[in-house]
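Chemist: all I have is the shape, not the residue letters:
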């Protein structure tokens, strides 16, 4: 799904069990002159009635739905990432100098414990509903509830914005306005098809809808009317919300009957550079390399011939996992290894009473993202595939670091640190 990093950070605050509005961070808002705002507002209204209406009409949107949905909609100048016509994108200093921290920050004990506790209560309260959803979609109840908790604190987070205002503003003058134009047209289609009326189409400030935080295009593909009232109400209906999450994961290939993954011990003679979804091995092969589960149990017999993948989100500085393709289905919900790991970990703790990670997260971080990005660019120049040099250590960056370290006679840690940033030149 298309979500911004900042929205993810705000939702993370809600995991403490407190309803936190998905408000706009003040540090991201830009100040524009009254003259520029007045000129742009007039151009926006012309754009709505000319360009957008023409595209909406081609999509089968009626004039009445168009007018009803967009009547009174004004530009929201408080939204981040805006580029008014005739101006250039502004890059706040915070974006370049933001901290690159330890992955362990994503799994603070108080946060995880709160989500697990509340999630167990939800599993019990909606036991029969979740059992039916699991039969229909093949996705375990714990996974569905963990996503629900992660996205909207089980529906307690306030979703305050007029979705059409947010989407129209971003479609007219955001850094990714073409993408948001498609989302705005999809929102109009939602109303046109009678799935939800325009007055109730509330979103986050990033344009994500309802408790599952679907963008409108995802809503059209995955939202489900599971309570049979004729509406796909992911704002107020628990059955619709939970079934829609399950439908999303089913669509992206959730394999019924398989787990998401297992925490493991990785011997020192097994390179951390073997990580990644493009370097799969069977569980039997990983076992032959000496990789074992941290709890001492054998891998499930039915998994031994199945493909799986090494995941080391902090390199040698944190826990390691052998994950199944279901892990990468979770990652489709939000393109982050840590997000998918959070969902799987919380689900295990809610559903099976599993404990915390047995391997601790190391004391890593303390860098700026700009430092990491510069290191990534230097690795790229040397022929390493680091993915996008964005200052975040994804699996391609991690394993490239490990390969560089091994080639240069250093122990492979597969994770950036201050010494490494200085050494890679």
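Modeler: Thanks, I have the structure now. What you are looking at is a predicted structure, and each value in this text was computed from that prediction instead of being measured.
Chemist: C-alpha from now on. contacts and neighbour counts both.
Modeler: Fine.
Chemist: residue 262 belongs to a strand?
Modeler: Yes - counting by DSSP: H, G, I helix; E, B strand; the rest coil, residue 262 is part of a strand.
Chemist: that one is in contact with residue 291, isn't it?
Modeler: No - between residue 262 and residue 291 there is no contact under Cα atoms under 8 Å: 11.0 Å.
Chemist: buried stuff in whatever helix or strand residue 419 lives in?
Modeler: Using DSSP states H and E, residue 419 maps to helix 418-423. When neighbours are counted by 16 or more other Cα atoms under 10 Å, the buried residues of helix 418-423 are found to be residue 421.
Chemist: how far off centre is that helix?
Modeler: How far helix 418-423 lies from its chain's middle: 29 Å, per Cα atoms, centre = their mean, to the nearest Å.
Chemist: give me the number of residues near residue 365?
Modeler: Neighbour count for residue 365, taken as other Cα atoms under 10 Å: 18.
Chemist: in addition, the following structure is provided for comparison:
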């Protein structure tokens, strides 16, 4: 991964404006507007809820003070990014030095609970810690009132005003009302994402109903305030979806130049085709069924994915998500970084350098986001602004080249 060949400076105001909007268009939180239609919908939905066993007291308590949809939720629901983040950006922002360090610290801090959960479910604690990191940054997101809203209002907004998610909103809202009625959580703490994902491990209400566990024995399945409950709930989901205890999620491998078949084969069959473990070790179970995955194409890391990889996808149906959970889990457990790095069109920064980059961009007035060492859309937008003012090629990459340029100014 060397420097990108130099090119003539690009100065196109129209282009940069459009690209910046694509990279980091953040929806504004609109104030609540009077909506008589919402009140009418609420009265009708109250009848539906009562037919489903929700008491009038529960419904009225849940909706107290909610007299309009949340425009912020609708903005989030309708926002469609113009491009998919490249593999390097997805993995760099999730498998970080901070996440590994925090995961190892939490592993020591919660060892008695993690041992109990593993005994009960068979799930490797490192996987649970990686999910916790991915879903809520070890609970840090729960304190962010900008993104954690009333689950009742968010789901009511989707059920009332979002044609694409109306059915989802109704079913999840009914489930949320049942959670409230059960006494596991009160209405003031029933918070979640714009789509109703709740707690440390971000469960939607119906998944909560199916998998929630009272691990700490206080009589409540509290994934918002009890880390043992939240991690046990995640473990229960994996267990009930076929987690294989004592087995890994996948192996980093090297692949031959020739074309390989798609689909699933026995590991022994992959070996005959020239697929090998990067560390030179033998595969422990040659008869395991595996599928070859190359998240960034053949020039990036390659993996043979096993049953547990596909179980992780029941948590979030994304190859990138499941791979990131597995890789982060391995590193929390002491494994080295991947042998083959993600293909990038620039020289990578480590997390401390990204923090320095964000700090310098903020000092120069280009960046107003959080200094967190994660180069997301806001950071890339700021880099583009800086590059435009500096008169260099517009790329928006969190690169050593950009950091060196910032250091010189």
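Modeler: That came through fine. This one's a predicted model, so the numbers in the text were calculated from it and none came from an experiment.
Chemist: now do the strands in structure 1.
Modeler: Ranges of strands in structure 1, per DSSP state E, are 99-100, 161-162, 202-203, 261-265, 281-282, 292-293, 307-311, 320-323, 367-368.
Chemist: deepest of the ones you listed, which one?
Modeler: Highest mean neighbour count among the strands of structure 1 (mean count of other Cα atoms under 10 Å): strand 320-323, with a mean of 26.
Chemist: so that one matches what in structure 2?
Modeler: Using TM-score structural alignment, the residues of structure 2 aligned to strand 320-323 of structure 1 are 302-305.
Chemist: mean distance, that stretch to its aligned residues in structure 1?
Modeler: Averaged over the aligned pairs, stretch 302-305 of structure 2 sits 0.5 Å from structure 1 after superposition, using mean Cα distance after the TM-score superposition for structure 1.
Chemist: pull the residues that contact that stretch.
Modeler: Under the criterion Cα atoms under 8 Å, 6 or more residues apart in numbering, residues 249-255, 290-295 lie in contact with stretch 302-305 of structure 2.
Chemist: how about those, which pair is most distant?
Modeler: Farthest-apart pair in these is 249 and 255; separation 18.3 Å (Cα to Cα).
Chemist: re the thing from before, so which of the contacts of stretch 302-305 of structure 2 comes closest to residue 316 of structure 2?
Modeler: Residue 316 of structure 2 lies nearest to residue 249 out of the contacts of stretch 302-305 of structure 2, by Cα to Cα, at 14.7 Å.
Chemist: contact partners for the closest one?
Modeler: 305-309, 326.
Chemist: so what does it match up with in structure 1?
Modeler: Matched by TM-score structural alignment, residue 249 of structure 2 corresponds to residue 260 in structure 1.
Chemist: okay, that match and residue 65 of structure 1: tell me how far apart.
Modeler: Note on residue 260 of structure 1: its distance to residue 65 of structure 1, by Cα to Cα, to the nearest Å, is 42 Å.
Chemist: ditto for residue 5 of structure 1
Modeler: Noted for residue 5 of structure 1: a distance of 32 Å to residue 65 of structure 1, by Cα to Cα.
Chemist: ok, these two, which is more surrounded?
Modeler: residue 65 (18 against 10).
Chemist: was I right about that one contacting residue 190?
Modeler: No - taking contacts as Cα under 8 Å, residue 65 of structure 1 lies outside contact range of residue 190: 10.1 Å.
Chemist: count of neighbours near the closest residue in space to residue 339 of structure 1 that isn't next to it in sequence?
Modeler: Excluding the flanking residues, the one nearest residue 339 of structure 1 by Cα to Cα, 6 or more residues apart in numbering is residue 331, at 6.9 Å. Neighbourhood size, residue 331 of structure 1 [other Cα under 10 Å]: 20.
Chemist: which residues are in contact with residue 331 of structure 1?
Modeler: Going by Cα under 8 Å, 6+ apart, residue 331 of structure 1 touches 337, 339-340.
Chemist: residues in contact with residue 207 of structure 1?
Modeler: Taking Cα under 8 Å, 6+ apart, one finds 163, 166-167, 215 in contact with residue 207 of structure 1.
Chemist: how about residue 354 of structure 1?
Modeler: Here residue 354 of structure 1 is in contact with residue 348 (Cα under 8 Å, 6+ apart).
Chemist: what do you get for the one 3 residues further on?
Modeler: The contact partners of residue 357 of structure 1, by Cα under 8 Å, 6+ apart, come to 263, 319.
Chemist: gap between it and residue 320 of structure 1?
Modeler: Separation of residue 357 of structure 1 from residue 320 of structure 1 (Cα to Cα): 9 Å.
Chemist: quick one, helices of the stretch 301-425 of structure 1?
Modeler: Secondary structure of the stretch 301-425 of structure 1, counting by DSSP state H, counting those that start in this stretch: helices at 325-333, 337-352, 369-381, 395-407, 418-423.
Chemist: mind putting the ones you listed into TSV with distance to residue 135 of structure 1?
Modeler: What follows is the helices of the stretch 301-425 of structure 1, written out as TSV (distance: least, Cα to Cα, whole Å):
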stretch	distance to residue 135 of structure 1
helix 325-333	17
helix 337-352	17
helix 369-381	44
helix 395-407	34
helix 418-423	49
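Chemist: residue 360 of structure 2 reaches residue 405, doesn't it?
Modeler: No - in this structure, residue 360 of structure 2 is not within contact of residue 405 by Cα under 8 Å, at 10.6 Å.
Chemist: those two: which is more packed in?
Modeler: Per other Cα under 10 Å, whichever of residue 360 of structure 2 and residue 405 has more neighbours is residue 360, with 17 against 12.
Chemist: against structure 1, where does the strand or helix carrying that one fall?
Modeler: Using DSSP H and E, residue 360 of structure 2 maps to helix 351-363. Aligned by TM-score structural alignment, helix 351-363 of structure 2 corresponds to no residues of structure 1.
Chemist: report the buried residues of that helix.
Modeler: Buried residues in helix 351-363 of structure 2, defined by neighbour count with 16+ other Cα under 10 Å: 351, 353-362.
Chemist: now these in a markdown table, with distance to residue 217 of structure 2?
Modeler: Listed next are these as a markdown table, based on distance: Cα to Cα, whole Å:
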| residue | distance to residue 217 of structure 2 |
| --- | --- |
| 351 | 39 |
| 353 | 43 |
| 354 | 42 |
| 355 | 41 |
| 356 | 44 |
| 357 | 46 |
| 358 | 43 |
| 359 | 44 |
| 360 | 48 |
| 361 | 48 |
| 362 | 46 |
